[in-house]
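Undergrad: Here's my sequence, what's the structure:
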Amino acid sequence: MLLIVRSLLLAIMLMLAFVFGGLYCLFRPRHRDNVHMFAKLFSAVAPVLGIKVIVRQPQTPSPSPCIYLANHQNNYDMFTHTAAVPKGTVSLGKKSIVWMPLFGQIYWLSGNILIDRNNRHKAFSTMADTARKIKEKCLSVWIFPEGTRSRGKGLLPFKAGAFHTAIAAGVPIVPVVASNQSNIHLNRWNNGVVIIEVMAPISTEGLSKEDVKPLSAKVHSLMADKLAELDHEAGSMMGKPAAV
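TA: Sure, this is the predicted structure:
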């Protein structure tokens, strides 16, 4: 019964968000704050799903513009990570998203950037254009560097595109880590705590494309350690061992 009720509520809330949010975007298409508006709408769904989201920001506000690198776990990212998305931020997504009925068109209309990962030349061209937009429009970009959902398998290897873009734009990288959420089920009343921590910025000043691999390795190590730490803490809050 809980599964049915939640599924209906989720469908209604998402439809309302898409309809009213889509109409809003029609009046200011691809505005730099459209994604933040949708993020607030989606993050409000978390309590309905039995998820308590805790967002931790660094003592010093993240610089703007910057590139946010977040771990990508499953579809629930739409309701958890969104609580940490600031104004002036758009996301980078696969070009195929645009063909998803309603969601894809709104994703583009809200100002997000689409990349064709199957075409290496076009992908690099898009990343170069993204670097230009970051500098010209003072725009931050939210990227999932794993490129796919980890589905509870920890932090997957990173793709290089985000690091090339950060270095080309000359902006810092801000890691964002969410604790494990692979145990979320719509038919369970309490789905526990998801802790999202926005980490300290990592400068790319003075770096070149030769520094991409060591920079990627450094960020991956920091995020993997933070993920293990947050998983343990979130598990303790629920009174059970953290997920492995």
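
Undergrad: For the rest of this, base every contact and every neighbour count on C-alpha atoms.
TA: Fine.

Undergrad: Look up how far Leu41 lies from Asp33.
TA: 13 Å (CA to CA, to the nearest Å).

Undergrad: Okay, helices next: where are they in this structure?
TA: For the chain, applying DSSP state H gives helices covering 2-27, 34-43, 77-80, 103-109, 120-137, 161-169, 212-237.

Undergrad: mind putting those in TSV, distance to Arg188 included?
TA: Output for the helices of the chain, formatted as TSV (distance: least, CA to CA, whole Å):
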stretch	distance to Arg188
helix 2-27	7
helix 34-43	19
helix 77-80	17
helix 103-109	27
helix 120-137	40
helix 161-169	36
helix 212-237	16
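
Undergrad: could those be laid out in CSV, adding distance to Ser203 and mean neighbour count?
TA: Putting these into CSV (distance: least, CA to CA, whole Å; neighbours: other CA atoms under 10 Å) gives the following:
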stretch, distance to Ser203, mean neighbour count
helix 2-27, 33, 15
helix 34-43, 24, 21
helix 77-80, 26, 20
helix 103-109, 29, 18
helix 120-137, 15, 17
helix 161-169, 9, 23
helix 212-237, 10, 17
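
Undergrad: Would you tell me which of these gets closest to Gly206?
TA: helix 161-169 (8.3 Å; CA to CA).

Undergrad: for the closest residue in space to Leu227 that isn't next to it in sequence, what are its contacts?
TA: Sequence neighbours aside, Ser179 is the residue nearest to Leu227 in space, at 5.8 Å (criterion: CA to CA, 6 or more residues apart in numbering). Shown in contact with Ser179 (CA atoms under 8 Å, 6 or more residues apart in numbering): Val194, Ile195, Ile196, Leu227, Ala228, Leu230, Asp231, Ala234.

Undergrad: Tell me how far Ser179 lies from Val219.
TA: Relative to Val219, and taking CA to CA, Ser179 is found at 17 Å.

Undergrad: about what we covered before: just tell me which of the helices of the chain ends up closest to Thr60.
TA: helix 212-237 (18.3 Å).

Undergrad: Contacts only, for the nearest residue to His220 once chain neighbours are set aside.
TA: Nearest non-adjacent residue to His220, counting by CA to CA, 6+ apart: Phe158, 7.3 Å away. Contact analysis of Phe158 by CA under 8 Å, 6+ apart lists Pro145, Glu146, Gly147, Ser216, His220.

Undergrad: next up, for comparison:
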Amino acid sequence: MNALRSVLHLVFMGVTVVPWALAVLLAAPFLNSTRIYWMCAGWLRLAVWGGRWILGIRNRVIGYENLPVGNTAPAVLLVKHQSTWETFAMPTLMPHPLAYVFKKELLSVPFFGWAMAKMDMIHIDRSQRARAFAKVVQQGRRLLAQGTWVIMFPEGTRIDRGEKGEYKSGGTRLAIQTGAPVIPIAVTSAKCWPRKALVKRPGVVEFSIGKPIPSEGRKAEELMAEVEAWIEAEMRRLDPEAYAPTPVKSA
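TA: This next block holds a predicted model:
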């Protein structure tokens, strides 16, 4: 049954993204960046809605009170990355527009990437590391000033349930250079949508939002170590089964 539901949801996303993306492409010349964002977020809401009713995946958010208050209050969101689910869900859960930092190759994905290209986000060429980060800071500063929050996955890629990747300091470097606070977020999406898995399982995905961490006067590596410690400790609290020690077999 889970396999059938997973295929149905995949077909549902494929069928709905084409007309939605075409509508974005046609409307983009007449809309400002904020309206384009919420138009694209509408399809993400549809995909998450389909995930709830087709796959049986529900979201539970902890710590909304930790988010900055104010239309232009800045924030750099550093999020645990276990699956595609949080990529879709985060814009539907946050009160501000989000700007993802992502590799420019995604813009060539038919329909989905074409619509992304119309959004005011930060797409980079990873082969040009110094220039890429300079672009992140330049665009990040502009976006944060207008009330758009920058979201990054510090581990860089999706990580298996119960595992920890290498936390890179790009997000904290951006926060320090722009003066924005860092918001760590733990996510248990792999319980329902495992990394690279076709078959998804019903259940609850928890998003736990940590308290803002000021970036002023901090060192990037030190700040990222604090973010990493909070996220990984919270992951163990939310999903203790995934981090249970493997029993040692007796001889």
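
Undergrad: Can you name the residues that contact the alignment partner in structure 2 of Ile202 of structure 1?
TA: Using TM-score structural alignment, the partner of Ile202 of structure 1 in structure 2 is Ile213. Contact partners of Ile213 of structure 2, counting by CA under 8 Å, 6+ apart, are Pro181, Val182, Ile183.

Undergrad: now the residue opposite the second one in structure 1 once aligned: how far from Phe163 of structure 1?
TA: The alignment partner of Val182 of structure 2 in structure 1, by TM-score structural alignment, is Ile173. From Ile173 of structure 1 across to Phe163 of structure 1, the span is 8 Å (CA to CA).

Undergrad: burial of the equivalent of Trp99 of structure 1 over in structure 2, as a residue count?
TA: Using TM-score structural alignment, the equivalent of Trp99 of structure 1 in structure 2 is Ser108. Ser108 of structure 2: 13 surrounding residues under other CA atoms under 10 Å.

Undergrad: can you check Pro145 of structure 1 too?
TA: 23.

Undergrad: mind checking what Asp125 of structure 2 lines up with in structure 1?
TA: Under the alignment (TM-score structural alignment), Asp125 of structure 2 pairs with Asp116 in structure 1.

Undergrad: tell me the contacts of the closest residue to Phe124 of structure 1 other than its chain neighbours?
TA: What sits nearest to Phe124 of structure 1 in space, not counting adjacent residues and going by CA to CA, 6+ apart, is Gly161, at 7.5 Å. Applying CA under 8 Å, 6+ apart to Gly161 of structure 1 gives the contacts Phe124, Met127, Pro145.

Undergrad: Skipping adjacent residues, who's closest to the last one in space?
TA: In space, and not counting its chain neighbours, Pro145 of structure 1 is closest to Phe158: 5.1 Å by CA to CA, 6+ apart.

Undergrad: which one in structure 2 is aligned with the one you found?
TA: In structure 2, Phe158 of structure 1 lands on Tyr167 (TM-score structural alignment).

Undergrad: Please look at the match of Val182 of structure 2 and Glu205 and confirm they touch.
TA: No: using CA atoms under 8 Å, Ile173 of structure 1 is not in contact with Glu205; the gap is 10.5 Å.

Undergrad: returning to that earlier point: look up how far Asp129 of structure 1 lies from the residue nearest to His220 of structure 1.
TA: Distance from Phe158 of structure 1 to Asp129 of structure 1, by CA to CA: 21 Å.

Undergrad: Please apply the same query to Ser140 of structure 1.
TA: For Ser140 of structure 1, the distance to Asp129 of structure 1 - CA to CA - is 13 Å.

Undergrad: now Pro63 of structure 1
TA: Taking CA to CA, one finds Pro63 of structure 1 at 21 Å from Asp129 of structure 1.

Undergrad: likewise Pro172 of structure 1?
TA: 17 Å.

Undergrad: now Glu136 of structure 1
TA: 10 Å.

Undergrad: again, but for Ile4 of structure 1
TA: Distance from Ile4 of structure 1 to Asp129 of structure 1, by CA to CA: 44 Å.

Undergrad: Met37 of structure 1 now?
TA: Met37 of structure 1 is 24 Å from Asp129 of structure 1, where distance means CA to CA.

Undergrad: and what of Ser236 of structure 1?
TA: From Ser236 of structure 1 to Asp129 of structure 1 the distance is 44 Å (CA to CA).

Undergrad: circling back to that earlier point, looking at structure 2, which of the contacts of Phe158 of structure 1 hold up?
TA: Retained contacts for the contacts of Phe158 of structure 1 in structure 2, judged by both residues aligned by TM-score structural alignment, their matches' CA atoms under 8 Å, are Pro145, Glu146, Gly147, Ser216, His220.

Undergrad: now for the fourth one: what does it line up with in structure 2?
TA: Here Ser216 of structure 1 is matched to Met224 in structure 2, going by TM-score structural alignment.

Undergrad: do the same with the first one
TA: Alignment of Pro145 of structure 1 against structure 2 is given by TM-score structural alignment, with Pro154 as its counterpart.

Undergrad: For that match, which residues are in contact?
TA: For Pro154 of structure 2, the contacting residues are Leu78, Val79, Lys80, Glu166, Tyr167, Lys168, Ser169, Gly170, Gly171, by CA under 8 Å, 6+ apart.
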